[in-house]
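Novice: What follows is a protein structure lacking sequence information:
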């Protein structure tokens, strides 16, 4: 989650911790890191600035973000390769870039999951519940169904499921029923109408705390529209495959489901399959990775105060120790 590259730019979340975690894997000649969620390039800019010999492959599905990141990172010249792709295409991206540049594996992969500040701040993209805008929410504009399509076509049960699973919305059934009733009169097109419907569907007592009551609905719709969890389920194993021995994978997750997927995937590759009652782990049966974090690390109170978008972040990281 990085912000605009203008004067009021947001500092990338947990920036120093991310750099410190990646640093030990970037000591050899010509290291390569995949920034799988480039956004506006905040993490990439910091990595390229700190590590003089580093090459970054920046992946993003949002062509507008790629264009802005390209302008921001232009001073680094050939040390940055920008690729318009979804991060679950990472293996193909690394193979293609590596064939031209002479490498087969990378030194690190960074995921900064969720929506970028640019997407939130661009009213016309429809990600924010704070401004009236078309209900779009596509990270790759022009591709696939919009949030309005989801609201206007999904059955009530399917709407309730995604609001509950992706938004942790306690009143998912109420909201879904209200959406289906309202769209019978007029299809949904604007975010303001959805915000008003969500607010009126939630009991007054529940609206007094927790900020805007529509935030969970908007989060759920965004995740559904962009298949964020499905893409991440495919992308994380790809990231673990493309890192070389000594290479590291760092994940910043902002949703409990993303963090759960990360935790499970990391547990699988850092645990030996040798039965626990065997007194030693035979050669060749050691886990391929080791954990670099104890549980999920969180942003400090000071960082959250400076950047409220860091409040929900959970950081996990692993290092490959075997080929």
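Specialist: That came through, no problem. Nothing here was measured: the structure is a model prediction, and the numbers come from that model. Numbers count the residues shown, from 1 in each chain.

Novice: okay, CA-based contacts and neighbour counts for the rest of this
Specialist: Will do.

Novice: got the contact list for the residue most central in space within the chain?
Specialist: Nearest to the geometric centre of the chain sits residue 113, at 1.1 Å (C-alpha atoms, centre = their mean). Each residue near residue 113 by C-alpha atoms under 8 Å, 6 or more residues apart in numbering is listed here: 1, 37, 251, 252, 253, 254.

Novice: Swap in 10 Å and give it another go.
Specialist: Neighbouring residues of residue 113 by C-alpha atoms under 10 Å, 6 or more residues apart in numbering: 1, 36-39, 228, 232, 251-255, 258-259, 313.

Novice: With residue 49 instead?
Specialist: Contacts of residue 49 were listed using C-alpha under 10 Å, 6+ apart, and they are 43, 76.

Novice: so which strand or helix has it?
Specialist: helix 42-50 (DSSP states H and E).

Novice: try residue 136
Specialist: Going by DSSP H and E, residue 136 is not part of any helix or strand.

Novice: what do you get for residue 98?
Specialist: Going by DSSP H and E, residue 98 is in helix 90-101.

Novice: mind checking how far that helix is from the chain centre?
Specialist: In terms of C-alpha atoms, centre = their mean, to the nearest Å, the centre of helix 90-101 is set 21 Å apart from its chain centre.

Novice: Same question for stretch 45-53.
Specialist: How far stretch 45-53 lies from its chain's middle: 21 Å, per C-alpha atoms, centre = their mean.

Novice: picking up where we left off before, tell me the helix or strand right after the helix holding residue 49.
Specialist: Defined by DSSP H and E, the subsequent element after helix 42-50 is strand 55-60.

Novice: so what secondary structure elements neighbour the next helix or strand after that following strand?
Specialist: Using DSSP H and E, the helix or strand that follows strand 55-60 in sequence is helix 63-73. Applying 3 or more C-alpha pairs under 10 Å, 6 or more residues apart in numbering; DSSP states H and E, one finds that helix 63-73 contacts helix 42-50, strand 55-60, strand 80-84, helix 117-121.

Novice: thinking again about what came up before, report the buried residues of the helix holding residue 49.
Specialist: By neighbour count with 16 or more other C-alpha atoms under 10 Å, helix 42-50 contains the buried residues 42, 43, 44, 45, 47, 48.

Novice: Pasting the second one now:
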């Protein structure tokens, strides 16, 4: 399946790219957003990060067709600070995060992300790491599994599914994606199975988040990204589920929205904010984009801009 970058034009517009600026695409993927950044950043430089070695290899060739002023880095975006330090870069004009699984990862059945194709349980974005979905399903306790399904998947039948997994794996390991789908279905009431939507979707999301430590890494990179913005620099984020969006919204709010005070008390000092929200309500896909790209349905785009006079460490 062809990879279509979600909210491409809206994201590039929000970055407000300068032709001589420094930019970081923390989620290179297959290079859709990075290519557009390079087209406008002709005299500056783009640093493109991805923990998927295959993405680095394929996208490097794509970016070379646009320009040579880029550097691809095979690493986790949670290491943004040390990556920029190693490049001798203190601050940048823009940072992009396009979260979630890229289409090529999802469509490659060998990667084990999909609940519709049979493959070994994997779900690693970085295939060099040890923890994978097989280890989560076959070695975590039912209490740990239940917590993951509830917290990361918001699955109402988290405990029942965890108990069923424990029961089945006592006989033999659960090795494949479709084996896991069958186990999940065994734990769910018939009325739930008849509902629209795949019954394993929430559990698979939860496992993927656990395997890749997605939410922890997101909090780390957002806080580091804010520190690394130049004045008028922008950090923009595309999220694909409520947990991600909640983290982005909260961290942005902490630095860009004045704290509420009791109006009856005399104002001792005006709170100085170094950031401002670009948009209070998230940008979502147009009807035209939804027709061409079904995966854009849950996408939300938020942005923040630094307005301080200097890039101080927070």
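Specialist: Ah, there it is. For clarity, every value in this text was computed on a predicted model and none was experimentally measured.

Novice: What span of the second structure is the helix holding residue 49 of the first structure aligned with?
Specialist: Counting by TM-score structural alignment, helix 42-50 of the first structure lines up with residues 32-40 of the second structure.

Novice: what's the mean deviation for the matching stretch versus the first structure?
Specialist: Its matched residues in the first structure lie on average 1.3 Å from stretch 32-40 of the second structure after superposition (mean C-alpha distance after the TM-score superposition for the first structure).

Novice: Leaving out chain neighbours, which residue sits closest to whichever residue in the first structure pairs up with residue 8 of the second structure?
Specialist: Aligned counterpart of residue 8 of the second structure in the first structure: residue 15 (TM-score structural alignment). Among residues not flanking residue 15 of the first structure along the chain, residue 43 sits closest, at 6.8 Å (C-alpha to C-alpha, 6 or more residues apart in numbering).

Novice: In terms of helices and strands, where is the equivalent of residue 195 of the second structure over in the first structure?
Specialist: When the first structure is aligned by TM-score structural alignment, the residue opposite residue 195 of the second structure is residue 209. Counting by DSSP H and E, no helix or strand carries residue 209 of the first structure.

Novice: next SSE after the helix holding residue 98 of the first structure?
Specialist: That would be, after helix 90-101 of the first structure and using DSSP H and E, strand 106-112.

Novice: matching residues in the second structure for that following strand?
Specialist: Counting by TM-score structural alignment, strand 106-112 of the first structure falls onto residues 92-98 of the second structure.

Novice: before we move on, the earlier item: from the contact counts, what lies against the helix holding residue 98 of the first structure?
Specialist: Against helix 90-101 of the first structure (3+ C-alpha pairs under 10 Å, 6+ apart) you get strand 32-35, strand 55-60, strand 80-84, strand 106-112, helix 228-242.

Novice: Give me the aligned partner of residue 127 of the second structure over in the first structure.
Specialist: Under TM-score structural alignment, residue 127 of the second structure pairs with residue 141 in the first structure.

Novice: do you know how far residue 206 of the second structure is from residue 150 of the second structure?
Specialist: From residue 206 of the second structure across to residue 150 of the second structure, the span is 8 Å (C-alpha to C-alpha, to the nearest Å).

Novice: and if you look at residue 17 of the second structure?
Specialist: For residue 17 of the second structure, the distance to residue 150 of the second structure - C-alpha to C-alpha - is 40 Å.

Novice: Out of the two, name the residue with the larger neighbour count.
Specialist: Each of residue 17 of the second structure and residue 150 has its neighbours counted (other C-alpha atoms under 10 Å); residue 17 has more, 22 against 18.

Novice: show me what contacts the more buried one?
Specialist: Residues in contact with residue 17 of the second structure (C-alpha under 10 Å, 6+ apart) are 23, 36, 37, 38, 39, 40, 41, 44, 93, 94, 233, 234.

Novice: okay, the residues you listed in TSV with distance to residue 66 of the second structure next?
Specialist: Listed next are the contacts of residue 17 of the second structure as TSV, based on distance: C-alpha to C-alpha, whole Å:
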residue	distance to residue 66 of the second structure
23	15
36	9
37	10
38	7
39	6
40	10
41	10
44	13
93	20
94	19
233	23
234	23
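
Novice: Residue 259 of the first structure and residue 250 touch, don't they?
Specialist: No: between residue 259 of the first structure and residue 250 there is no contact under C-alpha atoms under 10 Å: 11.8 Å.

Novice: Between these two, which contacts overlap?
Specialist: Residues touching both residue 259 of the first structure and residue 250 (C-alpha under 10 Å, 6+ apart) are 315, 316.

Novice: the more surrounded of those two?
Specialist: Neighbours per residue (other C-alpha under 10 Å) separate residue 259 of the first structure from residue 250, with residue 250 holding more: 24 against 20.

Novice: my read: that one touches residue 297, true?
Specialist: No: contact criterion C-alpha under 10 Å: residue 250 of the first structure and residue 297 do not qualify, at 11.4 Å.

Novice: Now do the shared contacts for these two.
Specialist: 315, 316, 317.

Novice: Tell me how far the helix or strand harbouring the second one lies from the chain's centre.
Specialist: When elements are defined using DSSP H and E, residue 316 of the first structure is found to belong to strand 314-320. Centroid displacement of strand 314-320 of the first structure relative to its chain, using C-alpha atoms, centre = their mean, is 14 Å.

Novice: I appreciate the help and will end here.
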